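S.K.: Okay, predicted coordinates and the sequence, questions at the end:
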Amino acid sequence: MLTRKCLGITSLVSFGLIAGCSSDSSTTPKDDLADITENITNPCVYDGYTAMQGANGETMCLDAEGTLAFWINDDGSYGFPEASQGSDSTDGTSSNEEEGSSTPNESETSTPAETSTTCTTEKALYTVNGISYYKNDDGSLYYFDADCNKASLTAATPASSSSISEDSETAASSASQTGSSSESATANSSAATAPSTSNGNVPSITYATSGATVENNNSCVTVTGGEVVITCAGDYDFSGSYSGADAQIRVYSPKSDSGVYLNLRGLTLTNTADAPIYSQMSSKTFVVPKNGTTNTLSDGSTRTKSYTYVNSNNETKVDTTGACIYAKDDLTIKGEGTLIVKGNYNNGIHTSNDLRVKNGIVTVTAKNNGLKGKESVSISGGTLNITTSNGDGIKSDADDATDLAAGKGSIEITGGEITINSKYDGITANNAIVVAEGESTTPTIKVTSGGGQTCLSQSSSGNGGGMGGGFGGGFGMGGSSCSPDSSMKGFKADSSIAISGGVIEINSRDDGIHSDGNITLSGGKMTIKSDDDGVHAEKALYVKDNANVSVTMAYEGMESPDMNFEGGITSVITTDDGWNAAGGTSTTTGGNTGRGGPGGGWGMGGGSTGKLTVTGGYHYIYVGTGDTDGVDSNGDINISGGVIIVECRMNGGMGGMVDSDGSTSIKNAKLLGFGTNNSEEGTQYSVNFTTENYYGTSEIAFKPSFSGSKMVSSVGQPGVVNSVSGMNKTCFGDDESRCVYTK
């Protein structure tokens, strides 16, 4: 006779007929349901079973010997007869219902239940949804109707039997694929509980000194000491406190189910040898810290245990948990409570698929990475505090070429308040990073990577007095980046970075924002300080629309072989070049911006090329003393719009306020440059300027932060501007004294 092992039959799962696990909030589109049922010819799905119509419309599935194996209710839920077989239950409520069937409504049970037991003294073979069934001499099943007429079962049709509910909370709940799970510590192993079916209850699991206990068991919870194994979809409540090598909530639920919700209602779970939460298999697992509760999860600092199990593809896998919360399938953190995760072994929260954070207060400390979704990470809300002692803050690192082409390995942030203090990169993706405004939320991100910007500093020496706007003194000699050998960037992506919203603060030992491909900044407010580049794109950089970017300290402010400023407001303060269009491959040598010079700086003849284009926006550039350039390109410079202020304190070498190794065109733009030495490009004027006055023309005015004698202007002869009244004021960064006035 078929027992609960029938849940593992692949054909059941493939067609998603059995939908008996307890409800959750997942969804299954109706189009998908149509696809599921389109080609079903046998309502019982797999060969060797006969589908018969039950008295209340359910489909009764009989094996080759005519024995009832299971039944499928009209709403898609199902039940098993083993608990009531041979019983003489006469109260209209079969014990089967506690094992797996949905509770029938009154219209289904009242009349038949009253009549079937009064029509005969024969002992019922099965009781299904309140109806008693008996067997004829020929082996066929029958029951009695309300008038005590004997009625034989008739063959069920696909339409009547496979009535999968279109309710999203039940349609996706279905049986598990065949498989068993085992875990082993060294050479010892024990079989894990196979997937089961829920009776609709919401279990409550409480931890205490002796381990876990469960109330309202829905037939899907197995407890062994401190180990809790969940084998089908639905809600599960957890509370209490426990510490031990067996302190683990393990999910082994069919991938065809709609999801497992681990509701944390004041739980402290410390696994001294392994992961306290391990989702071995599920369509998706939700970790839900409930409102008003604080929940703490800690894992062991070593791993000696491995798990052998059969996955959804019927493949035998051997696994070792690599995080405090460790999942093989989709994982979502949601809930309005507090979740504290202590990853003492490796990562804090890890999934091999997609990781989503929707809300809640989540604090993660991890030895390696804080959050890792190998396929993707999506954050739309919540308050996240992430600290790593030897890894990255948030990471997605899919490396399969097909997956990358499909967009895997990416991170998307559309909400939340995120604070990261990481040993290495703050946010890193093998594909793309996207930061954008959510439907009703603005993400706030604060990253400190590698201990933050530490080795570049302002100097009290410098030329021509102190800087205005609260800078104190001028910068010391520029030229040498002091970034580390390891990657300690704020944002790092292999493919692209696109930021269109949010408030972002980056303090990085390495580049602030770095992409091996393109960077597009079109919105949001970014504040960056770095010991290397503020913003660095290996292919192309685009700044446009409403982007507001302020690099408050960097070796070089922004760098890319193809730089495009179409809009936005930017400011950079650097010890070397402000804007550096360099890095592309060149067939010729020459130029003064190729890395390889003394001290790790950019030396002569780097062989790179570049292109810099400005068509709009408001931009401020300040560079320190030494061989420094404000606007620098290893190729052409084309400025045809926008407003640009350059303060260049170069006191040696070549370049100055504007420097190009190719052609330079400055037309229809407002550019003012203030320098202490000659500029290689642009129309230069000998104008003595101080920090006391505004300088420019009737179209543009700016008060410099140091004194000098050289100016570059694209709007004619500059001089003192006595009044800026009636002009438009645009400030850079958060400094109200560093503003340009334009008409």
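M.R.: Perfect, I can see it now. Numbers count the residues shown, from 1 in each chain.
S.K.: hey, let's count contacts and neighbours off CA atoms from now on
M.R.: Fine.
S.K.: residue ranges for the helices of the protein, please.
M.R.: 10-15, 30-38, 96-99, 106-116, 158-161, 168-171, 401-405 (DSSP state H).
S.K.: got a markdown table for these, with distance to D425 and mean neighbour count too?
M.R.: Shown next, in a markdown table, are the helices of the chain (distance: least, CA to CA, whole Å; neighbours: other CA atoms under 10 Å):
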| stretch | distance to D425 | mean neighbour count |
| --- | --- | --- |
| helix 10-15 | 42 | 19 |
| helix 30-38 | 40 | 13 |
| helix 96-99 | 50 | 22 |
| helix 106-116 | 61 | 18 |
| helix 158-161 | 55 | 19 |
| helix 168-171 | 40 | 24 |
| helix 401-405 | 20 | 12 |
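S.K.: another one to put next to it:
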Amino acid sequence: MNTIKRNRKNRLSKLAVVALCTAMLAACGSNTTATTSTDSTAAATNTSQTTAASVQTASLDLSNSKVEYDEDDAYSDWNASEATTIKLNGTTATVEGTGAETKDGSVSITAAGTYVVSGKLDDGQIVVNVADEGVVRLILNGAEIHYSTSSPIYVEEAGKLILSLPEGTNNVVSDGTAYELADASTDEPNAAIFSKDDMTINGTGKLTVEGNYNNGIASKDKLKITGGTFEIHAADDAVMGRDLVAVKDGLFVIDAKGHGIKTTNDTEGEEGLIALEGGTYSIESGEDALHSTGGLLVSGGDLHIAAGDDAIHSEIALLISGGMVDITQSNEGLEAGSITIAGGEVHVVSSDDGVNAASGSSDTDGAAGEMPQEGAAPADMPPADMPPADMPQDGTAPADMGQGGGPRGGGMPGGEGSSNNLLTITGGYLSVDAQGDGLDANGGIAMSGGTVVVNGPTMNGNGSLDYDSTFEMTGGVLIAAGSSGMVQAVSDSSTQAGILMTYPQTQQAGTLIHLEDEAGNAIVTFAPSKDYQAVYISSPDMKKDTAYSLYSGGTSNGTETNGLYDGGNYSGGTKVVSFTAASTITWVNESGVTEASSGFGGRGRGGDRQVESTQS
């Protein structure tokens, strides 16, 4: 429930739609190009929702923005006769060639060029300081660099640093737990590999980074990675860029006490951008696994995330259009002011909301106090298997209540939902296992395609679906099973049919739900992974003015994925109810179709329902 969130952080203030579009495109910087989307998914937005349409269009435009990689961002072999070699030998180093010199066990590079580093440096650093801002290519050809009092690799000035990892090489960069800073007021450098300018990492070799002081790899400008194998341990953030972190390929094992991958530029109109086009990631973080001050794009890759806070968090907009994201631990799985899921496969396990479209102060609203720990219900809240005291036992809602008998936030007094916050689902596959709300929008939700499966919550203070304005569904498959105290169906303005079934008692996890039409055609067969008392089902196969039967229990020999069965035969279940769906969105209990009046702030069912049922 939006008004009783716990463990929240202050977010940016509510953003106007125009500012959102401008900021997101600007965040790509000079190395990105934005093109207008021509994808059919743009049709997902209902034209009656002007604000929603604007936000969704901004996200789709962003999905076609591409980070431009320069020719030298790709790895290439080097000519030994044209490169300067730097050989590390314990406490000393030798240089063969021009552009670099050694002093007191450290190496200083002062000219553009290619430098090949090999050997081990026990306590020293490589400093790049090129006054004409030329490009420096630093090739780690089996190098181990440790410096106890500052960054082992430190770029003070250069037009660009290219850090290359040749095939078959193992390289290690590590620092100490305390730095001796020349200017303590700026706390720079603050990473084992630190660049004040653009940095690209390429190749197929391995780089191990031990950021014992603060961060692992950091750029004060743009950071691009086109390949390599990385093992990064950080006392704070593992990988950080001010304006941009873009990954085209690579294998990453990240263990961070702070954020896993992060951008830091929060200047309005210039916010940072994370763009993951490919790569394989295993991220464990004490804070957010991915954290962007502006936009966050996942168009490919294979991500495995266990986060202490949010798994994927963006202050402005998040788009997932491809790849695989497996979140096994998080406070909130996905969070941003605008979230678009257009493709890929996403699995979320969260101790709070699974997917949360929220920004500004709207997700810190504490009008109803703190959420109890360990999912416990407040003293005045009924248990999950008992309807609120003023809700009729037949599952219908009283006249003064919203959907499911529980007043929600949104347009109600004290609600702070922002209409600019939008969750848009146009494709892909999303499964959510949430202790808090499953899909939560401090604004609206629009779904036109894809498959979404929600399990949870089990306590009545949250709902599988939670939105402040409207949830317009025009396509796709949605199954959301959880508690009934704050249950919501999608909005009546939806064009695709759906049903909301409320049971008189809690159903045990694993108990099959089977919906079929009057001809015996299976619509959905689903086994929730958690206890549930309400389920919302919507599928393109469902139609208004059609008779349906809902069954409980039994078995299916179809192919099961996250509880959802495909094909096969269903048998052995008990018919719970038969009914005719006289409306696009139909509310049902064991007695048949039910009625409820409109709720606050778009949360009610809107419109009356005609009761037309057949007892089973």
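M.R.: Yes, it's here. The structure presented is a predicted model; accordingly, all values stated were derived computationally and were not measured.
S.K.: can you put the helices of the first structure in a markdown table and add distance to H514 of the first structure?
M.R.: Listed next are those as a markdown table, based on distance: least, CA to CA, whole Å:
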| stretch | distance to H514 of the first structure |
| --- | --- |
| helix 10-15 | 44 |
| helix 30-38 | 41 |
| helix 96-99 | 56 |
| helix 106-116 | 65 |
| helix 158-161 | 57 |
| helix 168-171 | 42 |
| helix 401-405 | 18 |
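S.K.: so which of those comes closest to G568 of the first structure?
M.R.: For those, the distance to G568 of the first structure is smallest for helix 401-405, at 30.7 Å, taking CA to CA.
S.K.: how distant is that closest one from the center of its chain?
M.R.: Computed by CA atoms, centre = their mean, to the nearest Å, the chain-centroid distance of helix 401-405 of the first structure equals 18 Å.
S.K.: which strands and helices sit next to it?
M.R.: Counting contacts by 3 or more CA pairs under 8 Å, 6 or more residues apart in numbering; DSSP states H and E, there are no secondary-structure elements packed against helix 401-405 of the first structure.
S.K.: what comes into contact with that helix?
M.R.: Residues outside helix 401-405 of the first structure that contact it (CA atoms under 8 Å, 6 or more residues apart in numbering): 375, 398, 409, 430-431.
S.K.: what residues are up against the counterpart of D532 of the first structure in the second structure?
M.R.: Using TM-score structural alignment, the partner of D532 of the first structure in the second structure is D352. Listed by CA under 8 Å, 6+ apart, the contact set of D352 of the second structure reads 330-332, 434-437.
S.K.: what about 6 Å?
M.R.: By CA atoms under 6 Å, 6 or more residues apart in numbering, D352 of the second structure lies in contact with 331-332, 435-436.
S.K.: Adding neighbour count and distance to G696 of the first structure, write the contacts of helix 401-405 of the first structure out as a markdown table.
M.R.: Output for these, formatted as a markdown table (neighbours: other CA atoms under 10 Å; distance: CA to CA, whole Å):
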| residue | neighbour count | distance to G696 of the first structure |
| --- | --- | --- |
| E375 | 28 | 53 |
| A398 | 22 | 53 |
| G409 | 30 | 49 |
| N430 | 26 | 46 |
| N431 | 29 | 45 |
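S.K.: what about the most centrally placed residue in the first structure, distance to G393 of the first structure?
M.R.: The residue lying closest to the centre of the first structure (CA atoms, centre = their mean) is V377, at 1.8 Å. From V377 of the first structure across to G393 of the first structure, the span is 12 Å (CA to CA, to the nearest Å).
S.K.: Aligned to T614 of the second structure, what sits in the first structure?
M.R.: Using TM-score structural alignment, T614 of the second structure lines up with nothing in the first structure.
S.K.: now swap in L244 of the second structure and tell me
M.R.: Counting by TM-score structural alignment, L244 of the second structure lines up with S376 in the first structure.
S.K.: Now render the contacts of helix 401-405 of the first structure as TSV, adding distance to K729 of the first structure.
M.R.: Shown next, in TSV, are the contacts of helix 401-405 of the first structure (distance: CA to CA, whole Å):
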residue	distance to K729 of the first structure
E375	46
A398	46
G409	42
N430	41
N431	39
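S.K.: residues near G624 of the first structure, how many?
M.R.: For G624 of the first structure, the count of nearby residues is 30 (other CA atoms under 10 Å).
S.K.: Surely it touches G652?
M.R.: No. G624 of the first structure is beyond contact range of G652, at 11.2 Å (criterion: CA atoms under 6 Å).
S.K.: What range does the helix ranked longest in the second structure cover in the first structure?
M.R.: In the second structure, taking DSSP H as the definition, the longest helix is helix 50-63. Under TM-score structural alignment, helix 50-63 of the second structure corresponds to no residues of the first structure.
S.K.: and that helix, how far from the chain's centre?
M.R.: Using CA atoms, centre = their mean, the offset of helix 50-63 of the second structure from its chain centre is 18 Å.
S.K.: Then stretch 716-729 of the first structure?
M.R.: With CA atoms, centre = their mean, you get 49 Å for stretch 716-729 of the first structure.
S.K.: ok, now stretch 133-145 of the second structure?
M.R.: For stretch 133-145 of the second structure, the distance to the chain centre is 34 Å (CA atoms, centre = their mean).
S.K.: do the same with stretch 295-305 of the second structure
M.R.: Taking CA atoms, centre = their mean, one finds the center of stretch 295-305 of the second structure at 8 Å from the center of the full chain.
S.K.: Check stretch 259-279 of the first structure too.
M.R.: Averaging C-alpha positions (CA atoms, centre = their mean) puts stretch 259-279 of the first structure 20 Å from its chain's average.
S.K.: Quick one: end-to-end distance for that stretch.
M.R.: Stretch 259-279 of the first structure: ends 11 Å apart by CA to CA.
S.K.: L564 of the second structure and I523 touch, don't they?
M.R.: No. Under the criterion of CA under 6 Å, L564 of the second structure makes no contact with I523, lying 11.1 Å away.
S.K.: what's the burial count for the residue mapped onto N385 of the first structure from the second structure?
M.R.: Using TM-score structural alignment, the partner of N385 of the first structure in the second structure is V253. Neighbour count of V253 of the second structure, defined by other CA under 10 Å: 18.
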